[in-house]
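Undergrad: Fold the stuff below for me.
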Amino acid sequence: MNDAPQAGTAPLIALLAGEDSGDQLGADLIAALRARYPAARFVGIGGSRMQAEGFESWYDIRELSLFGLAEVLSHLPRLLRLRKELVARLLAAKPAVVVGIDAPDFNLGVEQRLKQAGLRTVHYVSPSVWAWREHRAEKIGRSADRVLCLFPMEPAIYARHGVDARFTGHPLADRFPLVSDRAAAREALQLPQDAPVLAVLPGSRGSELARLGGPFLDAARRVAAALPGLRVVIPAANPRMLEQLRALLARVPQDATAPLLLDGQAHLAMQAADVVLLASGTATLEALLAKRPMVVGYRVAPASYRVAKLLRMLKT
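TA: Coordinates of the predicted model:
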């Protein structure tokens, strides 16, 4: 990786993001790279945040926003066709570097093919090798020339397997003050200062909302029944989720205590809340940075659960 583009040049940089959190990481990365390479062109797969930074997305990011064995298997033929087409397109474009942002099940396969063909590859966001299956580090090294890690303990794990990994820090750390101002957040969202507030975040994927939306809203209703005056705030991760949440809320009775549905503003909702109910994922780190107590839940597809249990992949 020593022959990086010189500052002042106009490199073509490919970024591959597979979900909402990756889109935010990609947007931050584009902004940082553009400060060094103002004339750089960014292409690949990304969402609205990356596109707002001038990114040229070749495919809709929703093509990769899948989670769970069952969901991936049901879309496998389409994903394989997309990957084959994407690899061919990247080989023809010959970018200075290809950065796969998270989404390891898709991106690592793409990166490996590109690396074998002579392109430089980087994987941004290490899979949880520190939690389980450390041996994956060696496999990741066969796909990526360098791994960019969000947590400080990760590079040492890769070093044991001869993989070049660098600690970058987590961009989310810059998005929260050391002490969150609950009063200011409530004022911004027009919430009463003296009422208990519950923030509900049922995920950023349609499949997550389909499985978690009902149970999470039911839990919120039960808490509201036991805690008079409770205000429930639900920030939508993206416009698609906003429409799904509106449809979900339309099925339940609306009164003065009806949830407040927000278009984005998840960080404000967390800072305004007394407690956060959320889907396991990046949002758990956000709630930690907001210094709010949280209840974390998740539900996978039944087929995914059965396969994972059969293969003894579950750790609880």
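Undergrad: For the rest of this, base every contact and every neighbour count on C-alpha atoms.
TA: Will do.
Undergrad: How far does the lengthiest helix in the chain sit from its chain's centre?
TA: Counting residues, the longest helix found in the chain (DSSP state H) is helix 206-226. Distance of helix 206-226 from its chain centroid, counting by C-alpha atoms, centre = their mean, to the nearest Å, is 21 Å.
Undergrad: SS state for Phe123?
TA: Let me fix one detail, which is that residue 123 is His and not Phe. Going by DSSP: H, G, I helix; E, B strand; the rest coil, the secondary structure assigned to His123 is strand.
Undergrad: mind listing the strands in the stretch 101-250 of the chain by residue range?
TA: Under the criterion DSSP state E, counting those that start in this stretch, the stretch 101-250 of the chain contains strands at 121-124, 146-149, 165-167, 197-201, 231-236.
Undergrad: Mind putting those strands into CSV with mean neighbour count and distance to Thr284?
TA: Formatted as CSV, the entries for the strands of the stretch 101-250 of the chain read as follows, by neighbours: other C-alpha atoms under 10 Å; distance: least, C-alpha to C-alpha, whole Å:
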stretch, mean neighbour count, distance to Thr284
strand 121-124, 27, 19
strand 146-149, 22, 18
strand 165-167, 20, 20
strand 197-201, 26, 10
strand 231-236, 24, 14
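Undergrad: out of those, nearest to Lys309?
TA: Minimum separation from Lys309 across those (C-alpha to C-alpha) falls at strand 197-201, 26.7 Å.
Undergrad: which other helices and strands contact the closest one?
TA: helix 206-226, strand 231-236, helix 266-272, strand 275-279 (3 or more C-alpha pairs under 8 Å, 6 or more residues apart in numbering; DSSP states H and E).
Undergrad: Not counting that strand itself, show me its contacts.
TA: Under the criterion C-alpha atoms under 8 Å, 6 or more residues apart in numbering, residues 216, 220, 230-236, 269-270, 272-279, 283 lie in contact with strand 197-201.
Undergrad: List only those of those residues flagged as buried.
TA: Taking 16 or more other C-alpha atoms under 10 Å as the criterion, what is buried in the contacts of strand 197-201 is 216, 220, 230-236, 269-270, 272-279, 283.
Undergrad: run this one through as well so I can compare:
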Amino acid sequence: MSTEASPVLFLVAGESSGDALGARLIRALRRLTGNRVEIHGIGGPLMEAEGLRSLFPMSELSVMGLLEVLPHARRIMGRMRQAAKAVDDLQPDAVITIDSPGFAHGFVTKIKTPGIRKIHYVAPTVWAWRAKRVHKFKRHFDHLLTLLPFEPPYFEAVGLKTTFVGHSVLESGLKEADGNVFRQAHGIGQDKTVIAVLPGSRFGEVSRHMAPFRAAIEGLMAKGRDFVCVLPTVPHLSDLVTELAADWPVPISIVIGEADRFGAMKAAQAAVAASGTVSLELALAETPAVIAYRMNSLTHWIVRRMVSIDHASLINIMAVMEGRDPPIPERLQRDCRGDLLAADLDALLGPEGERQLAALAPGLDALRPPDGVTPSEAAARAVLKDIA
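TA: So this is what the prediction gives:
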């Protein structure tokens, strides 16, 4: 265990979104403690850039889907045991698991040393499906940090300490992004219409979405629209994306890295995107969007029998909870088709795009943390207060 002045923390992120959260949390912890904090754990390139030496590659945990996990189950279980042993050897003040609840639960239950605080960052969507998970979180964790303001009551009702810290999308770097600079860097004229194409950050998502997204682009061309496409992706998917986009009928700029990702969003007049945090990023970038998603058919059949909400985009979910109409069109599963997506994009390039942007503001305001601090600072404060 640490001294009071120098806390020792073990952070675990299982996918790219958690890696970004973890990196910002590490920066905030160092800032608030005057760099007197010792960080260990598992993370990706962003957390490693903040000084973390990952116990093993985070990519080994980046598996999504009920069926997709099965072939990797033995390896993941082995990594759980390895991580738990590292915690028992280190005996940190707290373990902080970031999203990836499946791995988080299995991992923390294998920790044998008593007295280590267990904090989970990003609440499971119990308001959408499997509401009884609140009891599991109560058993396994001491404190939960949530991104959404309506989440704490679900967990406080069963006695789990819960703190709303605000949504990390608010400090993602979008405010600093400049669409005009992006256009200039990529040879796109200032008066050229740009469509952002965001097929997802996982192999399966890209594989399933590129074909209907290509059909949408063809459909938009058939409507007489003159435009170019930008497609932000991540390094480990760049080869796949390049291969799948090789025969697209319009000029397409494939870009890698957070700065270009956000620049592309700011440069675009409309976007088609796989469901996820990207819907919030596009809203913050003030880019009208249509959200789409396809998953494994059997996984979808199972999930549909478990979920209690009708929307995939968080902005739409929040709007419905607050009694407002969902502002973003969604095309899911069978509706994830080129003709429907093309019609949505065509509408968003007209007055419908302005209407959507006006309807997004209330949802974005609700994501801001209390006290005027950033979400990562709010999370770091909550962690340090918890172990004080």
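Undergrad: TM between them?
TA: Once the chains are overlaid, their TM-score stands at 0.88 when taken by TM-score structural alignment, normalised by the length of structure 1; 307 aligned residues with a C-alpha RMSD of 2.5 Å.
Undergrad: Where does stretch 142-152 of structure 1 end up in structure 2?
TA: Counterpart in structure 2 of stretch 142-152 of structure 1, with TM-score structural alignment as the criterion, is residues 139-149.
Undergrad: Sorry, slip of the keys, the one I care about is stretch 217-224 of structure 1.
TA: Mapped onto structure 2 with TM-score structural alignment as the criterion, stretch 217-224 of structure 1 occupies residues 214-221.
Undergrad: Quick check: the matching stretch compared with structure 1, mean distance?
TA: If you overlay the two and look at stretch 214-221 of structure 2, the average distance to its match in structure 1 is 2.5 Å (mean C-alpha distance after the TM-score superposition for structure 1).
Undergrad: Touching that stretch from outside, list them.
TA: Trp248, Pro249, Val250, Arg337, Gly338, Asp339, Leu340, Leu341, Ala342, Ala343, Leu345, Asp346.
Undergrad: okay, now Ala292 of structure 2: neighbour count?
TA: Residues contacting Ala292 of structure 2 under the criterion other C-alpha atoms under 10 Å number 26.
Undergrad: per the alignment, it corresponds to what in structure 1?
TA: Under the alignment by TM-score structural alignment, Ala292 of structure 2 pairs with Gly297 in structure 1.
Undergrad: If we go by neighbour counts, what in the one helix or strand Arg355 of structure 2 maps to is buried?
TA: When secondary structure is defined by DSSP states H and E, Arg355 of structure 2 falls within helix 351-365. Going by neighbour count (16+ other C-alpha under 10 Å), the buried part of helix 351-365 of structure 2 is Gly353, Gln356, Leu357, Ala359, Leu360, Gly363, Leu364.
Undergrad: what's the matching range in structure 1 for it?
TA: Matched against structure 1 by TM-score structural alignment, helix 351-365 of structure 2 finds no partner residues.
Undergrad: Tell me which other helices or strands that helix touches.
TA: Helices and strands touching helix 351-365 of structure 2, by 3+ C-alpha pairs under 8 Å, 6+ apart, are helix 278-284, helix 314-321.
Undergrad: Please produce a markdown table containing those, extended by distance to Arg53 of structure 2.
TA: Rendered in a markdown table, the data for those read as follows (distance: least, C-alpha to C-alpha, whole Å):
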| stretch | distance to Arg53 of structure 2 |
| --- | --- |
| helix 278-284 | 28 |
| helix 314-321 | 33 |
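Undergrad: Tell me which of those helices sits most buried.
TA: helix 278-284 (a mean of 22; mean count of other C-alpha atoms under 10 Å).
Undergrad: with structure 1 superposed, average distance for that one?
TA: Average distance, helix 278-284 of structure 2 versus aligned residues of structure 1 after superposition (mean C-alpha distance after the TM-score superposition for structure 1): 1.1 Å.
Undergrad: tell me what that helix is packed against?
TA: The contact analysis (3+ C-alpha pairs under 8 Å, 6+ apart) places helix 278-284 of structure 2 against strand 289-293, helix 314-321, helix 351-365.
Undergrad: Tell me the gap between it and the middle of its chain.
TA: Between the centre of helix 278-284 of structure 2 and the centre of its host chain there is 10 Å, according to C-alpha atoms, centre = their mean.
Undergrad: contact partners of it?
TA: With C-alpha under 8 Å, 6+ apart, helix 278-284 of structure 2 has contacts from 169-170, 174, 265, 271, 273, 288-289, 291, 313-315, 357, 360, 364.
Undergrad: go on, stretch 236-254 of structure 2?
TA: If you take C-alpha under 8 Å, 6+ apart as the criterion, stretch 236-254 of structure 2 is touched by 186, 201-203, 206, 210, 214, 217-218, 227-233, 256.
Undergrad: closest to Met306 of structure 2 among the buried residues of helix 351-365 of structure 2?
TA: Minimum distance to Met306 of structure 2 across those is 25.5 Å, recorded for Gly363 (C-alpha to C-alpha).
Undergrad: So that closest one sits against Met318, correct?
TA: Yes - with contact defined as C-alpha atoms under 8 Å, Gly363 of structure 2 counts as touching Met318 (6.6 Å).
Undergrad: Between the two, which contacts overlap?
TA: Shared contacts of Gly363 of structure 2 and Met318, defined by C-alpha under 8 Å, 6+ apart, are absent.
Undergrad: coming back round to it: can I get the helices and strands packed on strand 197-201 of structure 1 in a markdown table with distance to Lys315 of structure 1?
TA: As requested, these are arranged in a markdown table below (distance: least, C-alpha to C-alpha, whole Å):
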| stretch | distance to Lys315 of structure 1 |
| --- | --- |
| helix 206-226 | 20 |
| strand 231-236 | 30 |
| helix 266-272 | 28 |
| strand 275-279 | 17 |
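Undergrad: which stretch among these comes nearest Gly44 of structure 1?
TA: Minimum separation from Gly44 of structure 1 across those (C-alpha to C-alpha) falls at helix 206-226, 22.3 Å.
Undergrad: What are the buried residues along the closest one?
TA: The neighbour-count check on helix 206-226 of structure 1 (16+ other C-alpha under 10 Å) flags 206-213, 216-217, 220-221, 224 as buried.
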